[in-house]
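Q: sharing a model that was predicted from the sequence below.
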Amino acid sequence: MSKFAIGDKVDKATGGREGGVVVAVFLTDDGNFRYAVDMEGYGTLQFLTEERLVVHIS
């Protein structure tokens, strides 16, 4: 089961805590999860592994 779900607010674990909202969850061929995150303020999607994300803390 994936750690994050569509609609979850997340931050990148490194690199200044940029954040966004999970818009898609993918299961890779090797059984890991990858997330499409709509990055706030950038208007772009980033595809990140579970290890590179943390729960957004308000």
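A: It's in.
Q: switch to C-alpha atoms for all contacts and neighbour counts from now on
A: OK.
Q: got the contact list for the spatially closest residue to T44 that is not a sequence neighbour?
A: Spatially, and ignoring its direct neighbours in sequence, T44 is nearest to D38 (5.8 Å; C-alpha to C-alpha, 6 or more residues apart in numbering). Contact analysis of D38 by C-alpha atoms under 8 Å, 6 or more residues apart in numbering lists 20-23, 44-46.
Q: another structure for you, compare them:
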Amino acid sequence: MSKFAIGDKVDRATDDHESGVVIAVFSTDDGNFRYAVDTEGYGTLQFLTEEKLVVHPCY
């Protein structure tokens, strides 16, 4: 089961914790997951592994 779901707000674990929203979840042939994240402020999609994401803190 994937750690994140569509609609979850996440931060990159590196690169100054850029924020974004998960818009798609893909399973790989080896059983891992990749996430398409709509990065705020850039208007781009980034495809990231689970290890590179953390839950966005709610303030």
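A: It's in. As the structure is a prediction and not an experimental result, all values here were calculated from the model.
Q: quick one: TM-score?
A: Overlay of the two chains. TM-score (TM-score structural alignment, normalised by the length of the first structure): 0.97; 58 aligned residues with a C-alpha RMSD of 0.5 Å.
Q: write the ChimeraX selection for whichever of the contacts of D38 of the first structure are buried.
A: Here is the ChimeraX command that picks out the buried ones among the contacts of D38 of the first structure, judged by 16 or more other C-alpha atoms under 10 Å:
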select :20,21,22,45
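Q: okay, now the equivalent of N32 of the first structure over in the second structure: neighbour count?
A: Alignment note (TM-score structural alignment): N32 of the first structure maps to N32 of the second structure. Close neighbours of N32 of the second structure, defined as other C-alpha atoms under 10 Å, add up to 12.
Q: how far away is N32 of the second structure from V54 of the second structure?
A: From N32 of the second structure across to V54 of the second structure, the span is 16 Å (C-alpha to C-alpha, to the nearest Å).
Q: try F26 of the second structure
A: Taking C-alpha to C-alpha as the measure, F26 of the second structure falls 17 Å from V54 of the second structure.
Q: neighbour-wise, which of these two wins?
A: Ranked by neighbour count (other C-alpha under 10 Å), F26 of the second structure and V54 place V54 first, with 17 against 14.
Q: any idea how far D29 of the second structure is from the more buried one?
A: 23 Å.
Q: do the same with V37 of the second structure
A: Per C-alpha to C-alpha, V37 of the second structure is found 20 Å from D29 of the second structure.
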